[in-house]
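Peer 1: Turn this into a model:
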Amino acid sequence: MLKGDIYAKIAPENIDRITRIIEAYENVGIVSTADRKNGLVIIRGTADTYEELKRILLNMPFRVEIVEEK
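Peer 2: Coordinates of the predicted model:
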């Protein structure tokens, strides 16, 4: 995992939604699904976009639990 990557757990039905929201913030990060059944996603950012990405995730219109940061 690279600096800037964030593992997060969300409701599985929100995976497509979080992907679209992050994509709308061009060049902030890319969402990859690690475990669709359990709602585990990896948001791949950079050291430069990390703080903005974290702020976006913590203000989603649904629950986002950050489970690991590197």
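
Peer 1: Please make it C-alpha for all contacts and neighbour counts, starting now.
Peer 2: Will do.

Peer 1: Now Ile66: closest residue in space that isn't a chain neighbour?
Peer 2: Leaving aside its chain neighbours, Ile66 sits nearest to Ala8 (4.3 Å; criterion: Cα to Cα, 6 or more residues apart in numbering).

Peer 1: actually Ser32, not the one I wrote
Peer 2: In space, Ser32 is closest to Ile42, 5.2 Å off (Cα to Cα, 6+ apart).

Peer 1: For burial, what's the neighbour tally of that neighbour?
Peer 2: Residues contacting Ile42 under the criterion other Cα atoms under 10 Å number 22.

Peer 1: Please provide the structure for the following sequence as well, for comparison with the first:
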Amino acid sequence: MLTKIIEAYDHLGIVSTLNRQQGMVIIRGTVDTRPELLKILVNLPFPLETIENK
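Peer 2: Below you'll find the model as predicted:
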């Protein structure tokens, strides 16, 4: 579901699965797309935890 939501917004990021059993994914975006990605993620209909790598 997350992949389809992010794909619906053109060029915001690329979703890849890190651990299917844990439901862990990574979304690769850019500095320019980060604010919009975060806005989308906090409004999703399921809980999530963000881990930022700077």
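
Peer 1: Now check structure 2 for the residue matching the residue nearest to Ser32 of structure 1.
Peer 2: Aligning on TM-score structural alignment places Ile42 of structure 1 opposite Ile26 in structure 2.

Peer 1: how near is its match to Pro35 of structure 2?
Peer 2: Here Ile26 of structure 2 is placed at a distance of 16 Å from Pro35 of structure 2 (Cα to Cα, to the nearest Å).

Peer 1: which SS state does the match of Ile42 of structure 1 fall under?
Peer 2: When classified by DSSP: H, G, I helix; E, B strand; the rest coil, Ile26 of structure 2 comes out as strand.

Peer 1: residue contacts, it?
Peer 2: 14-18 (Cα atoms under 8 Å, 6 or more residues apart in numbering).

Peer 1: okay if I get these as JSON lines plus secondary structure?
Peer 2: Output for the contacts of Ile26 of structure 2, formatted as JSON lines (three-state DSSP):
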{"residue": "Ile14", "secondary structure": "strand"}
{"residue": "Val15", "secondary structure": "strand"}
{"residue": "Ser16", "secondary structure": "strand"}
{"residue": "Thr17", "secondary structure": "strand"}
{"residue": "Leu18", "secondary structure": "strand"}
